[in-house]
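# Return atomic coordinates for the entry below.
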Amino acid sequence: MEFHAIRLCVTNFKDCLRFYRDTIEFEGWHDDEQQYAYFEKANIALFSQKKMAEALLKEYQLDETTSQMKFVIQLEVPDVDMYYNNLKNKRVEFINTPHNRKDWGSRVAHFYDPEKNIIEIYKAK
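Here you go, the predicted structure:
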């Protein structure tokens, strides 16, 4: 498992994109429709807080505290299902089971740390 990025879940994607891209001068790419940006060298991603919460809440009926999230830690793994099973055996509390996100181009699963911070394990497809 390797650290990939911290995904900041932002309420104003355009302003944050301008800040990190133009003011801080991080280089990367963005998708206005998905409201997602990734700055490779900084290992920071921006994602609409609303879109992230909708993706999880719509499919998994999470509690309302999830919509208040500010960040998601991303961990890249070679096999999401294998890591899911290993962590599940260690009694990790998962938000969802491994699933493909075509709109994100990856297979993912999400779980909580002891403070209810969200961690994503993913493998790009």
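
# Could you use CA atoms for every contact and neighbour count after this?
Will do.

# show me the contacts for the most centrally placed residue in the chain.
Nearest residue to the geometric centre of the chain (C-alpha atoms, centre = their mean): V72, 4.8 Å. Contacts were defined as C-alpha atoms under 8 Å, 6 or more residues apart in numbering; by that measure V72 touches I6, R7, L8, C9, N117, I118, I119, E120.

# which one of the residues you listed is nearest S67?
Of all those, the one sitting nearest S67 is C9; the distance, using C-alpha to C-alpha, is 9.8 Å.

# how close does that closest one sit to K70?
With distances taken as C-alpha to C-alpha, to the nearest Å, C9 is found 5 Å from K70.

# on that earlier part again, the residue nearest to the centre of the chain belongs to a strand?
Yes. Counting by DSSP: H, G, I helix; E, B strand; the rest coil, one finds V72 located in a strand.

# Check which helix or strand the spatially closest residue to L62 that is not a sequence neighbour maps to.
Nearest residue to L62 in three dimensions, chain neighbours excluded: L56, at 7.0 Å (C-alpha to C-alpha, 6 or more residues apart in numbering). Assigned by DSSP states H and E, L56 belongs to helix 49-60.

# and this one, so I can compare the two:
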Amino acid sequence: MTSFDNPYTTKMKFDNIRLLVNDFDRSYSFYSETLGLKATWGKPGENYASFDVRSSSGLALFRAELMNVAISTQEQTRTETLQDKMAIVIEVDDVDDTYAKLKSKGVLFLNEPKDMQVWGIRVIHLRDPENNLIELFSGLKGV
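Got it, this is the predicted structure:
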């Protein structure tokens, strides 16, 4: 019996992750103009917007301490309030090209593009205007 066949659970279908933001227009501009995601609903000045992220795997769990290593914060004293609770992970065609383009738009990064051999990806990390952690990645060539 799979978990979907369990008569004691409610069948669910994942729809989205909703970021609760304080500055809607600034966040909208970041995701639409800076990152270049296509808005599928909403516009500046409204209260809700969604963006096309072309994902078949919209929700993932990951050990927080491993993300701390990836963004080089493992030496800092972490508390419940300082610990990142989520990361928005977006695949891009070429991390280095994306890094250069976003840097020219004034985006500040937490790290330089780097290979994460054990993950099989090349990554960079940044934060959105609401301080949410974002990971941009592309697959390592030859892996």
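
# still on that earlier bit, which residues are in contact with both of C9 and K70 of the first structure?
With C-alpha under 8 Å, 6+ apart as the test, C9 of the first structure and K70 both reach Q49.

# List the members of the contacts of V72 of the first structure that persist in the second structure.
For these, the aligned pairs still in contact in the second structure (both residues aligned by TM-score structural alignment, their matches' C-alpha atoms under 8 Å) are N117, I118, I119, E120.

# Can you name the next helix or strand after the longest strand anywhere in the first structure?
The longest strand of the first structure (DSSP state E) is strand 2-10. Next along the chain after strand 2-10 of the first structure, taking DSSP H and E as the criterion, comes helix 13-18.

# what's the longest helix along the second structure aligned against in the first structure?
Across the second structure, the helix with the greatest residue count (assigned by DSSP state H) is helix 95-104. Structural correspondence for helix 95-104 of the second structure: residues 80-89 of the first structure, per TM-score structural alignment.

# coming back round to it: average gap between the longest helix of the second structure and the first structure?
On the superposed models, the aligned residues of the first structure are on average 0.5 Å from helix 95-104 of the second structure, with distances taken as mean C-alpha distance after the TM-score superposition for the first structure.

# packing partners for that helix?
Under the contact definition 3 or more C-alpha pairs under 8 Å, 6 or more residues apart in numbering; DSSP states H and E, helix 95-104 of the second structure sits against strand 121-127, strand 133-139.

# Other residues contacting the match of helix 95-104 of the second structure?
By C-alpha under 8 Å, 6+ apart, the list of residues contacting stretch 80-89 of the first structure from outside reads V77, F94, T97, P98, R107, V108, A109, I121, Y122, K123.

# does the last one really touch P98, like I thought?
No. K123 of the first structure is beyond contact range of P98, at 10.4 Å (criterion: C-alpha atoms under 8 Å).

# between those two, what contacts are shared?
With contacts taken as C-alpha under 8 Å, 6+ apart, the residues that reach both K123 of the first structure and P98 are V80, R107, V108.
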